[in-house]
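Asker: What shape does this take:
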Amino acid sequence: MCGRYLFDPATGALAAYYQEAAAKARKKQQVIAVNEVFPSNHVVTLGANRQQEIVSGVTKWGFTGFRKGHLMINARAETVETKKTFQASFQQFRCVFPMSGFYEWNHDKEKYYFSSNDPLYVAGFYRILQREDRIETESIILTTNPNDSVAAIHDRMPLLVDQPHITSWINDLSFARHWLQADMPMLQVAKV
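Answerer: From the prediction side, this is the model:
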């Protein structure tokens, strides 16, 4: 679940997030994915700086797996703190993926687009890895049980964070633990 999403950098708040992150990406010679975003792309994420202010950054979507070529792109909200691979990152480095909407496929391989009138903010977390010649930040999206707007298409959906709660999600572990069980808002759905 949530293997693709749409990030339109020309719309509303997403434009501001994109501009801030793009300046950081240029310094590292990274290219931020726009429009249809795929796993392993460099993406805009929101996180906290040292003063716990929310800022745009750039992360690579997906945790490198244990096998060569394996990429973990989602984690289940229900088990994120029981999985050793995710536990510390969730507790220390939460982020939000701002997006226009996300895509999902049904059992017949038909593609659907889920959105709202406003940007979606998807809960996630990241980790920082020291590579041979650079530091890389990898991120992952949290998923939860689907609500009625998604359930007919897919058995999982992204864990959405209301815009006013972004700061609490990122900076307050107690809030984040509680939000893992939040009811998700209804979404607009269109067959693509």
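
Asker: Please count neighbours and contacts with C-alpha atoms only from this point.
Answerer: OK.

Asker: mind listing the helices for this structure?
Answerer: Using DSSP state H, the helices found in the chain span residues 12-27, 84-92, 148-151, 166-171, 173-179.

Asker: Which elements pack onto the fourth one?
Answerer: Contacts defined by 3 or more C-alpha pairs under 8 Å, 6 or more residues apart in numbering; DSSP states H and E place helix 166-171 against strand 42-48, strand 94-105, helix 173-179.

Asker: Contacts for the first one, please.
Answerer: Looking back up the chat, that one is strand 42-48. Strand 42-48 is contacted from outside by 17-18, 21, 30-34, 37, 53-61, 93-98, 170-171, using C-alpha atoms under 8 Å, 6 or more residues apart in numbering.

Asker: To compare with the earlier structure, here is another sequence to fold:
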Amino acid sequence: MCGRFAITLPNDAMAQLFAARPANDLPDVPNRNVRPTDQIHTVISDATDRRLAPMRWGFVPVWYKALNDGPLLINARAETIAEKPAFSEACRARRCLIPISGFYEWTTGADGKKQPWYIAAQDDAPLALAGIWQDWTRGEASVRSCAIVTTAANEALKHIHHRMPVIVDAADWPLWLGEAGKGAATLMRPATDGLLKFEARAPE
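Answerer: Next up is the predicted model:
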């Protein structure tokens, strides 16, 4: 599960990091409390042109008659993504990267109180999450939306949550974006245990 995250990297630095051409209408940064339905940064590619572009976080299947016509699909499970009607075509043909600085999860203590955790790279480097995207149109309304791909948590994260976003290593960005042929399904796995650190901190 991934329901909140932070992005603090400036737009020009994001474009440079991913060697992507930035759109003119990117969301403002920093944003340390990105929520579902917000516009977020994504990296997409048609194999010859990488672009840093905004999308709505919350995947809208093509058959929805309105944006709220069904569940808010902010995550897509790696184990079933290829079989789900909402996600299967996007998984094959419309994959994206979602740059973040870190994400949040919550645990519940014995007293019933919720403890927020901020999870980021050990070296505070930006993370690139695996995503899928979809164009949706009804009449004059048009939305480009996305979901974060999740998988089972690694051993280091299991004490906080049983799911985690799929984190794509820089060397694998071309494969996930469809620039390096087939085999992207092999990337939908938990991160290595030493990649992340955990801090007891709430979204700002």
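
Asker: What does the superposition give as a TM-score?
Answerer: Remark: TM-score between the superposed chains equals 0.85 [TM-score structural alignment, normalised by the length of structure 1]; 185 aligned residues with a C-alpha RMSD of 2.6 Å.

Asker: re earlier: just send the helices and strands packed on helix 166-171 of structure 1 back as a markdown table, with distance to residue 144 of structure 1 too.
Answerer: Shown next, in a markdown table, are those (distance: least, C-alpha to C-alpha, whole Å):
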| stretch | distance to residue 144 of structure 1 |
| --- | --- |
| strand 42-48 | 19 |
| strand 94-105 | 14 |
| helix 173-179 | 11 |
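
Asker: right, so of the ones you listed, which gets closest to residue 113 of structure 1?
Answerer: Distance to residue 113 of structure 1, taken as C-alpha to C-alpha, is lowest for strand 94-105 among those, at 4.6 Å.

Asker: for the residue positioned nearest the centre of structure 2, what are its contacts?
Answerer: The residue lying closest to the centre of structure 2 (C-alpha atoms, centre = their mean) is residue 148, at 3.6 Å. Each residue near residue 148 of structure 2 by C-alpha under 8 Å, 6+ apart is listed here: 2, 74-76, 98, 129-132, 165-166.

Asker: Aligned counterpart of it in structure 1, please.
Answerer: By TM-score structural alignment, residue 148 of structure 2 lines up with residue 141 in structure 1.

Asker: for the helices of structure 1, which one ends up most surrounded?
Answerer: helix 166-171 (a mean of 21; mean count of other C-alpha atoms under 10 Å).

Asker: contacting residues around that helix?
Answerer: 47-48, 52-54, 93-96, 121, 123, 161, 175-176, 179.

Asker: Kindly recompute the last result at 6 Å.
Answerer: 94-95, 176 (C-alpha atoms under 6 Å, 6 or more residues apart in numbering).

Asker: what does stretch 103-120 of structure 1 give?
Answerer: 4-5, 98-102, 153-154, 187-192.

Asker: now do 8 Å
Answerer: 1-6, 13-14, 98-102, 153-154, 160-161, 187-192.

Asker: Return the set of buried residues in that stretch.
Answerer: For stretch 103-120 of structure 1, burial by neighbour count (16 or more other C-alpha atoms under 10 Å) applies to 103-105, 112-115, 119-120.

Asker: ok now it, how far from the chain's centre?
Answerer: 15 Å (C-alpha atoms, centre = their mean, to the nearest Å).

Asker: same question, stretch 149-157 of structure 1
Answerer: Distance, centroid of stretch 149-157 of structure 1 to centroid of chain: 17 Å (C-alpha atoms, centre = their mean).

Asker: what sits up against it?
Answerer: Contact partners of stretch 149-157 of structure 1, identified using C-alpha under 8 Å, 6+ apart, comprise 1-2, 104-107, 112, 143-147, 186-189.

Asker: still on that earlier bit, of the helices and strands packed on helix 166-171 of structure 1, give the one that comes closest to residue 165 of structure 1.
Answerer: Between those, helix 173-179 lies closest to residue 165 of structure 1; by C-alpha to C-alpha that is 9.1 Å.

Asker: before we move on, back to that, now the helices of structure 1 as TSV including distance to residue 137 of structure 1?
Answerer: TSV is the format used below for the helices of structure 1 (distance: least, C-alpha to C-alpha, whole Å):
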stretch	distance to residue 137 of structure 1
helix 12-27	12
helix 84-92	11
helix 148-151	30
helix 166-171	16
helix 173-179	20
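
Asker: So which of those helices is nearest residue 65 of structure 1?
Answerer: helix 84-92 (9.5 Å).

Asker: Which residue range of structure 2 does the closest one align onto?
Answerer: The aligned range for helix 84-92 of structure 1 is 85-93, by TM-score structural alignment.
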